[in-house]
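K.L.:
predicted model, plus sequence, below.
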Amino acid sequence: MAKFDWDDLRYILAVAAAGSLAGAARSLGVNHTTVLRRIGAFETKHGLRLFERLPSGYELTAGGEELIATARRIDATVTDLERKLAGQDLRLSGTVRVTTTDTLMGSILPEILKGFRDAHPGIEIEIAISNAFLNLTRRDADVAIRPAKNPPETLVGRRIAKVAFAIYGQRRYLARRKTKDFAAHRWILPDDSLANTAAAQWLAAELPEVEVALRTDSFLAAAQGARAGIGLAVLPCYLGDSLSDLVRIEGPVAAMETALWILTHEDLKPVARIRAFTDFAAEAFKKRRALLEGGKSR
């Protein structure tokens, strides 16, 4: 029996999940030719064809399906072990990978990261920008900092403050369109990927028939569109109030309110560098509570 290389499982699982070499390569951070070589070498070595190469992508064969089921169980066990081992790390050094939103990184968070680095120069921060929760159970990130009404039950942490939302427009745009009737304005609206947010739900309920000038999957992009004078936009106050060329014309709107959370996985709570980061970030955000809650303190 040929010796099994456990690292091959990462490549097999990535191709199965993505359905393509390119998608697997992106998720693994390698060149697609590396993925092709590793998959081909595994199939040759073990005499097993894992994937059908179809025009639509890579699909698992029956034998591949059987192996993947076992590989996923092994992967879950290894990930759990890595997380528990990481939880024993008492060093104030190493890397903390943080997932957060583009709006926080485009406003408040950089100065907080600067303060943390000054206090803990031995800890490296990695930032993953995403408007959805990354999988902290699988260590896609160590810490999540993001607005949410109901964070995943698998994560632990603290609620920092309310997050207020309001309606903003560019000063020159508002000078041209003096009407207070929102239905008479052009709008920058969230696309379907943000449909579950309280802001998108409020807009759909209160302003169902408006002129849509732009749709976007990013509140930061909406802010930039508003700054260019494209139309009005709903934005978190911590972002909108920090941009001098935007004017808050309505709000905060209570129905759009959410909360800011700092979260991690329970197994990672004892890690010294993660605890240091979450404690520092929590205190830093609390000092900016007025900005988060729409009080315009900057």
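P.N.:
Thanks, I have it.
K.L.:
from here on, contacts and neighbour counts on C-alpha atoms
P.N.:
Noted.
K.L.:
where does residue 175 fall, secondary structure wise?
P.N.:
Per DSSP states H and E: residue 175 is located in helix 171-176.
K.L.:
give the buried residues for that helix.
P.N.:
171, 173-174 (16 or more other CA atoms under 10 Å).
K.L.:
one more: stretch 11-21?
P.N.:
11-16, 18-21.
K.L.:
list the residues that contact the residue nearest the centre of the chain.
P.N.:
The structure's the chain has its C-alpha centroid closest to residue 130; by CA atoms, centre = their mean the separation is 2.3 Å. The contact partners of residue 130, by CA atoms under 8 Å, 6 or more residues apart in numbering, come to 99-102.
K.L.:
could the residues you listed go into JSON lines alongside distance to residue 54?
P.N.:
Output for those, formatted as JSON lines (distance: CA to CA, whole Å):
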{"residue": "99", "distance to residue 54": "35"}
{"residue": "100", "distance to residue 54": "37"}
{"residue": "101", "distance to residue 54": "36"}
{"residue": "102", "distance to residue 54": "37"}
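K.L.:
rewinding a little: gap between the residue nearest to the centre of the chain and residue 209?
P.N.:
29 Å (CA to CA, to the nearest Å).
K.L.:
tell me which of the contacts of residue 130 fall in helices.
P.N.:
Among the contacts of residue 130, DSSP state H puts residue 102 in helices.
K.L.:
may I see the buried residues of the longest helix seen in the chain?
P.N.:
Ranked by residue count and defined by DSSP H, the top helix of the chain is helix 62-86. Residues of helix 62-86 classed as buried: 64, 67-68, 71, 75, 80, 83-84, 86 (neighbour count, 16+ other CA under 10 Å).
K.L.:
this is the comparison structure:
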Amino acid sequence: LETDLNVRLFRRHNKGYLLTEHGLALEQETKKVDQQIYQIQRVFKDKETELSGKLVISKPSSGGINITPLISKFIKQYPKIQLDILVAHNSDDVDNFEADISVVLTNYPAEHMIGTDIGLLPIYIYGSEAYFRQPNKNDIQDLDWIIWKDDSGRTDMESIIKGIVPNPSIVLRTNSYAEMCEYIAEGIGVSMTSPIGLPSDSKLIPFRKDKYSFDIHLWLLSHPDLRNNAKVQVFKKFFVREIQEYV
């Protein structure tokens, strides 16, 4: 292959062979070809109407929504459908046919995708009961904040908080959503999340949710070529039905 292309694809290393710059470029192009072949196979697959086989679902890597209970229930209702859950930073996984359906928290979904707007997901300020029992924690100005930094860039929690509290007391920042919930549970401070974003055994309580609610749309996105895929359609109907208690 190196002779045909007249370029070096590998170079010797004391641990073996490593890809050269040309080799790395060829590797990326090969991945693109693989994705295109996969896309063609998906579009012309013979058994689209069967409720069996693999269904790939992507969900936000940044937390905000815990779909574990819904997934568990779906598996029990449709045991022949094999779910493959991807954690994604954006909706490119749908573009590249890496996922059949993408669960996305956004107010601005991709226009070229088939989107189902599930509704507004409420976002509240959560803290532990012990934290709120402390003196002088009755006003939002007196709260200590744990900032979750969204690596995907979709959410800027710090800007939202500073929009309602001029000089917030920020005690900690983390890009780990799971750790954010743990710090809240420890009574270090408060942060923002949705009811469905909390662990199922969470004992956190919302702070004056009648006054402080920050809603965001919950979407199911899929590629137009999969509009008639039976597994995609049955998951959408199931998800829309089961998620209603949270929106």
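P.N.:
That came through fine. No experiment lies behind these values; they were computed from the predicted model shown.
K.L.:
where does the TM-score land?
P.N.:
After superposition, the two chains reach a TM-score of 0.79 (TM-score structural alignment, normalised by the length of structure 2), with 241 aligned residues with a CA RMSD of 3.4 Å.
K.L.:
among the buried residues of helix 171-176 of structure 1, which one lies nearest to residue 239 of structure 1?
P.N.:
Set against residue 239 of structure 1, the nearest of those by CA to CA is residue 171 (16.0 Å).
K.L.:
corresponding residue for the closest one in structure 2?
P.N.:
Using TM-score structural alignment to pair residues, one finds that residue 171 of structure 1 aligns to residue 129 in structure 2.
K.L.:
my read is that that match contacts residue 207, right?
P.N.:
No - counting by CA atoms under 8 Å, residue 129 of structure 2 does not reach residue 207; the two are 10.0 Å apart.
K.L.:
number of nearby residues for residue 224 of structure 2?
P.N.:
Residue 224 of structure 2: 13 surrounding residues under other CA atoms under 10 Å.
K.L.:
my guess is it contacts residue 111, does it?
P.N.:
No - taking contacts as CA under 8 Å, residue 224 of structure 2 lies outside contact range of residue 111: 10.9 Å.
K.L.:
okay, now residue 145 of structure 1: neighbour count?
P.N.:
22.
K.L.:
which SS state does it fall under?
P.N.:
Following DSSP: H, G, I helix; E, B strand; the rest coil, residue 145 of structure 1 is assigned to strand.
K.L.:
got the contact list for the residue nearest to residue 62 of structure 1 when sequence neighbours are not counted?
P.N.:
Leaving aside its sequence neighbours, residue 62 of structure 1 sits nearest to residue 50 (CA to CA, 6 or more residues apart in numbering; 7.9 Å). By CA under 8 Å, 6+ apart, the contact set of residue 50 of structure 1 is 43, 60-65.
K.L.:
what's the match for residue 50 of structure 1 in structure 2?
P.N.:
In structure 2, the residue equivalent to residue 50 of structure 1 is residue 9, according to TM-score structural alignment.
K.L.:
over to residue 258 of structure 1?
P.N.:
Correspondence of residue 258 of structure 1 to structure 2, assessed by TM-score structural alignment: residue 216.
K.L.:
hang on, that match packs against residue 122?
P.N.:
Yes - using CA under 8 Å, residue 216 of structure 2 is in contact with residue 122, at 6.7 Å.
K.L.:
returning to that earlier point: give the contact list for the match of residue 171 of structure 1.
P.N.:
Contacts for residue 129 of structure 2 (CA under 8 Å, 6+ apart) come out as 203-205.
K.L.:
drop anything exposed from the residues you listed.
P.N.:
Applying 16+ other CA under 10 Å to these flags 204-205 as buried.
K.L.:
these two touch, right, residue 79 of structure 1 and residue 140?
P.N.:
No - the criterion here is CA under 8 Å, and residue 79 of structure 1 misses it with residue 140 at 10.5 Å.
K.L.:
next, see which of the contacts of residue 130 of structure 1 are matched by contacts in structure 2.
P.N.:
Contacts conserved in structure 2 for these, using both residues aligned by TM-score structural alignment, their matches' CA atoms under 8 Å: 99-101.
K.L.:
separation between the residue nearest to residue 62 of structure 1 and residue 40 of structure 1?
P.N.:
9 Å.
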